[in-house]
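In: sequence and predicted model, in that order:
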Amino acid sequence: MNELTTASLNPQERTRCEVWTRVMGYHRPVAAFNVGKRAEHGERCYFTENPCGTPLRAPQQAAA
């Protein structure tokens, strides 16, 4: 009874998503960047921070 359905939108019905990022201590929309800053934004590395007390990875068992 559970069917997966996908919503389909016409291009005219879509809303453009504006992406903001922090640059030099303040937030700016990526669309307002110059060519060099856009290239730098594309090369950035992203990371996920674990909450305090959460192990980074499962502990390994000692070898017998």
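Out: It's in.
In: CA atoms for contacts and neighbours, from now on please.
Out: Noted.
In: residues contacting residue 19?
Out: 29-31 (Cα atoms under 8 Å, 6 or more residues apart in numbering).
In: second one coming, line it up with the first:
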Amino acid sequence: MQQTNTEHAHELRDEERQRCEVWTRVMGYHRPVAEFNPGKKSEHTERRHFREERAT
């Protein structure tokens, strides 16, 4: 993988940006988070992410 040279990075203006849609698996199927009801959105923000170590 190539490393990005931050010296030549291009900053986007707000009007050049577009919304990023986040999807997650809920009740066995994938759905965009933006379509969740208020309770499910709250539950999603409280989730704790973890990284499992490789088994030896």
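Out: Thanks, I have the structure now. Because the structure is a prediction, the values reported are computed rather than measured.
In: got a TM-score for the pair?
Out: Overlay of the two chains. TM-score (TM-score structural alignment, normalised by the length of the second structure): 0.76; 52 aligned residues with a Cα RMSD of 1.8 Å.
In: need the three-state assignment for the spatially most central residue of the first structure.
Out: Residue closest to the mean C-alpha point of the first structure, counted by Cα atoms, centre = their mean, is residue 46 at 7.5 Å. Per DSSP: H, G, I helix; E, B strand; the rest coil, the local secondary structure of residue 46 of the first structure is coil.
In: coming back round to it: out of the contacts of residue 19 of the first structure, who's nearest residue 9 of the first structure?
Out: For those, the residue nearest residue 9 of the first structure by Cα to Cα is residue 31; the value is 23.6 Å.
In: what sits against the equivalent of the closest one over in the second structure?
Out: Residue pairing (TM-score structural alignment): residue 31 of the first structure is matched to residue 34 of the second structure. Residues in contact with residue 34 of the second structure, defined by Cα under 8 Å, 6+ apart, are 21-22.
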